[in-house]
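Asker: got a structure for you, letters missing:
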């Protein structure tokens, strides 16, 4: 009964026949898109911008979609992983995606009525309806059960109205609050890499911090291809802290990690920017003791892209 309060969408068994449906993340993302898409034309306020959504559309961000796709440890899926999954759906002809920087991503479910609208006169539906309610006649199968009436009404009014609609769900209000916090964070840190930050703004990094974090992960993945993709906001944030608080350059961060990544002992122990930062003094001392000199910085400027970009 609780589910009926927020509307519904049909989910046909044929979805299991799709090759991509075996991927639990793809299947969950697809279900979330169908559940969040507007059932009727709807005016949404997202990231301070007005969006006039048509039936089958939703406005969101890849980062927000990733927050609803967590592993068993509660860690969300990265923005980049979500974007790769959306590309799968685009290639399958299921959606179209239009992204506007710092405004949001408009997702349109193509042929929405075929995916999410119930067709009561289909034989398969009538058979299932009869079986579920133990009704004998074909005429009874076309009638709407009282519980269905409540569900149907809730579904049709779920995304109707405008910005002042008092029936907006608490989850939408929560999303709007989170978006307001994100906008405030971006106004304070415009240098933050696009999408590489936590909703609260506590974890973030700039484009170069993110690039360094990606490079570190690529080195780890060479040793163990099964290594799961990390939280880029977390990793970029640690790189930023090493740079800003510990006074390390991107070149120095990557260079020391490169040495550790090839070391017979440290390769299995330095598997994140956090462990690199924690063991920095030990790594530096041991590298010096073993006679391994740091890679020279070619650029005169200490912490610019020229000082490390060629290195990675």
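Answerer: Arrived safely, thanks for sending. Bear in mind the structure is a predicted one, so any value in this text is a computation, not a measurement.
Asker: going forward, measure contacts and count neighbours with C-alpha atoms only.
Answerer: Fine.
Asker: for residue 248, give me its contacts.
Answerer: residue 242 (Cα atoms under 8 Å, 6 or more residues apart in numbering).
Asker: how far away is it from residue 126?
Answerer: Note on residue 248: its distance to residue 126, by Cα to Cα, to the nearest Å, is 68 Å.
Asker: count of neighbours near residue 158?
Answerer: 21 (other Cα atoms under 10 Å).
Asker: distance-wise, check it relative to residue 52.
Answerer: 15 Å.
Asker: do the same with residue 274
Answerer: For residue 274, the distance to residue 52 (Cα to Cα) stands at 43 Å.
Asker: okay, buried residues for the strand or helix carrying residue 172 please.
Answerer: Per DSSP states H and E: residue 172 is located in helix 170-188. Under the neighbour-count criterion of 16 or more other Cα atoms under 10 Å, helix 170-188 has 175-176, 178-183, 185-186 buried.
Asker: which of those sit farthest apart?
Answerer: Greatest spacing in the buried residues of helix 170-188, by Cα to Cα: 175 and 186 (16.3 Å).
Asker: which residues does the helix holding residue 172 contact?
Answerer: Residues outside helix 170-188 that contact it (Cα under 8 Å, 6+ apart): 46-48, 192, 199-201.
Asker: and for stretch 52-72?
Answerer: With Cα under 8 Å, 6+ apart, stretch 52-72 has contacts from 25, 28-29, 33-34, 36-44, 46, 51, 76-80, 82-83, 104-110, 112, 195.
Asker: just stretch 79-89 next, same as before
Answerer: Residues from elsewhere that reach stretch 79-89 (Cα under 8 Å, 6+ apart): 26, 62-63, 65-66, 95, 97, 195-196.
Asker: and those, which of them are in strands?
Answerer: Those of those mapping onto strands are 95, 97, 195-196, per DSSP state E.
Asker: could you dump the residues you listed to JSON lines with neighbour count and distance to residue 215?
Answerer: Output for these, formatted as JSON lines (neighbours: other Cα atoms under 10 Å; distance: Cα to Cα, whole Å):
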{"residue": "95", "neighbour count": "21", "distance to residue 215": "32"}
{"residue": "97", "neighbour count": "16", "distance to residue 215": "28"}
{"residue": "195", "neighbour count": "20", "distance to residue 215": "18"}
{"residue": "196", "neighbour count": "26", "distance to residue 215": "15"}
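Asker: put this next to the first one:
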């Protein structure tokens, strides 16, 4: 019953005959794509951008897809590995992929309507209806028999409530708490995300940095609750202005703290990073300080592909 409440999709046994299906990561990724694809057209907000999704489409990132593919230790799959897996599906003619840097990746499930929507033609659908049609319906040709309704509803609306593109993919434009309502004017020009009142906001780079930080937090604490993006972006914006630092430097200090055995559980948000900034900077410069990784050298321009690719 719980599965029916959340919606479901058909998954045919023939998938086991595919050569790639023995790879549990490929199989799980394919199932996740089918579960997250839009059941019907709708407008989604993702990373501060509007996406008009058609049936069978979803917008996400390789990194987000990787967060849903973890090993036994909770370690997510890298975005590079996810991109290689998506290439396998493309070669198989299962999907098409269109990526827009810093905006998201649009995935289209090819032949989605034939795969998931022609339920009345499926033998399973017909057999499910037979017991409810055994009684004669003379005199009620234009009316659905009461006994038929539960079977009919479950078969035809199997994905109802399923494809709102939850937090690892697209947000339904009517569900986002961080985006202002349509009738609210943009309070801050250049804001990629803002609170409903417009008192907390950040630009596209602030939002990107905030999302990157949260992915690092999830590695340390997989059950961490998704933050309010307008609040995190606002903290990063204020930090930049108050400390006169770049996004690159902010991320380097956070990366160092995230790799330090003490600070990784004590600095898990931009606000806490700002609070401990001076201490962290001082300890970063101490020779022999034990961390899992060393911070890379700061490039001259932070937002070039070469400088930023490690953080996205």
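Answerer: Okay, I see it. This is a predicted model, so every value here is computed, not measured.
Asker: tell me how the two chains score on TM-score.
Answerer: The TM-score (TM-score structural alignment, normalised by the length of structure 1) is 0.53; 220 aligned residues with a Cα RMSD of 5.0 Å.
Asker: more crowded one of residue 274 and residue 52 of structure 1?
Answerer: residue 274 (17 against 14).
Asker: wait, what's in contact with the more buried one?
Answerer: For residue 274 of structure 1, the contact set (Cα under 8 Å, 6+ apart) comprises 235, 238.
Asker: from residue 252 of structure 1, how far off is it?
Answerer: 15 Å.
Asker: same thing with residue 52 of structure 1?
Answerer: 48 Å.
Asker: residue 180 of structure 1 now?
Answerer: Distance from residue 180 of structure 1 to residue 252 of structure 1, by Cα to Cα: 36 Å.
Asker: what's the answer for residue 86 of structure 1, then?
Answerer: 36 Å.
Asker: not counting sequence-adjacent ones, nearest residue to the residue nearest the centre of structure 1?
Answerer: With distances taken as Cα atoms, centre = their mean, residue 66 lies nearest the centre of structure 1, 2.0 Å away. The shortest distance from residue 66 of structure 1 to any non-neighbouring residue, by Cα to Cα, 6 or more residues apart in numbering, is to residue 77 (4.5 Å).
Asker: for that neighbour, what are its contacts?
Answerer: Residue 77 of structure 1 sits next to 66-71, 231 when contact means Cα under 8 Å, 6+ apart.
Asker: tell me where structure 2 has helices.
Answerer: For structure 2, the helices defined by DSSP state H cover 2-6, 24-36, 62-67, 79-91, 112-116, 123-129, 149-156, 204-220, 229-243, 247-259, 270-275, 277-284, 305-308.
Asker: the longest one vs helix 247-259, what angle?
Answerer: When you say that, I think you mean helix 204-220 of structure 2. 10 degrees (axes from the mean of the first three to the mean of the last three Cα atoms, to 10 degrees).
Asker: same question for the second one.
Answerer: In terms of direction (the same axes, to 10 degrees), helix 24-36 of structure 2 departs from helix 247-259 by 120 degrees.
Asker: what comes up buried for helix 24-36 of structure 2?
Answerer: Across helix 24-36 of structure 2, burial judged by 16+ other Cα under 10 Å covers 25-27, 29-30, 33-36.
Asker: same check on the longest one?
Answerer: Along helix 204-220 of structure 2, these residues count as buried under the neighbour rule (16+ other Cα under 10 Å): 204-220.
Asker: still on that earlier bit, and the buried residues of helix 24-36 of structure 2 as CSV, adding distance to residue 171 of structure 2?
Answerer: Output for these, formatted as CSV (distance: Cα to Cα, whole Å):
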residue, distance to residue 171 of structure 2
25, 24
26, 24
27, 24
29, 19
30, 20
33, 15
34, 16
35, 14
36, 11
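Asker: tell me the one of those residues nearest residue 237 of structure 2?
Answerer: residue 36 (31.9 Å).
Asker: I figured that closest one was touching residue 162, is that so?
Answerer: Yes - using Cα atoms under 8 Å as the test, residue 36 of structure 2 is close enough to residue 162 to be in contact (7.3 Å).
Asker: next, count neighbours for the nearest residue in space to residue 95 of structure 1 that is not next to it in sequence.
Answerer: Spatial nearest neighbour of residue 95 of structure 1, excluding adjacent residues (Cα to Cα, 6+ apart): residue 109 at 4.5 Å. Neighbourhood size, residue 109 of structure 1 [other Cα under 10 Å]: 26.
Asker: quick one: what's aligned to residue 277 of structure 2 in structure 1?
Answerer: Matched to structure 1 by TM-score structural alignment, residue 277 of structure 2 sits unpaired.
Asker: just give me the neighbour total for residue 277 of structure 2.
Answerer: Neighbours of residue 277 of structure 2 using other Cα under 10 Å come to 20.
Asker: ok, which pair from the contacts of residue 77 of structure 1 is furthest apart?
Answerer: 68 and 231 (13.9 Å).
Asker: hmm, back to that, for the residue nearest to residue 95 of structure 1, list the residues it contacts.
Answerer: Contacts for residue 109 of structure 1 (Cα under 8 Å, 6+ apart) come out as 34, 37, 56-57, 94-96.
Asker: same question for residue 281 of structure 2.
Answerer: Contacts of residue 281 of structure 2 by Cα under 8 Å, 6+ apart are residue 253.
Asker: now with 10 Å, please.
Answerer: 253, 256-257 (Cα atoms under 10 Å, 6 or more residues apart in numbering).
Asker: so can I have TSV of those showing neighbour count and distance to residue 5 of structure 2?
Answerer: Shown next, in TSV, are those (neighbours: other Cα under 10 Å; distance: Cα to Cα, whole Å):
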residue	neighbour count	distance to residue 5 of structure 2
253	17	44
256	22	43
257	26	42
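Asker: mind giving me JSON lines with those and columns for distance to residue 299 of structure 2?
Answerer: Below are these laid out as JSON lines (distance: Cα to Cα, whole Å):
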{"residue": "253", "distance to residue 299 of structure 2": "14"}
{"residue": "256", "distance to residue 299 of structure 2": "16"}
{"residue": "257", "distance to residue 299 of structure 2": "20"}
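Asker: quick check, nearest of these to residue 149 of structure 2?
Answerer: Among the contacts of residue 281 of structure 2, residue 257 lies closest to residue 149 of structure 2 (Cα to Cα), at 57.5 Å.
Asker: my guess is the closest one meets residue 273, correct?
Answerer: Yes - assessed by Cα atoms under 10 Å, residue 257 of structure 2 is found in contact with residue 273 at 8.6 Å.
Asker: gap between residue 53 of structure 2 and residue 271 of structure 2?
Answerer: From residue 53 of structure 2 across to residue 271 of structure 2, the span is 35 Å (Cα to Cα).
Asker: ok, residue 21 of structure 2 next?
Answerer: For residue 21 of structure 2, the distance to residue 271 of structure 2 - Cα to Cα - is 44 Å.
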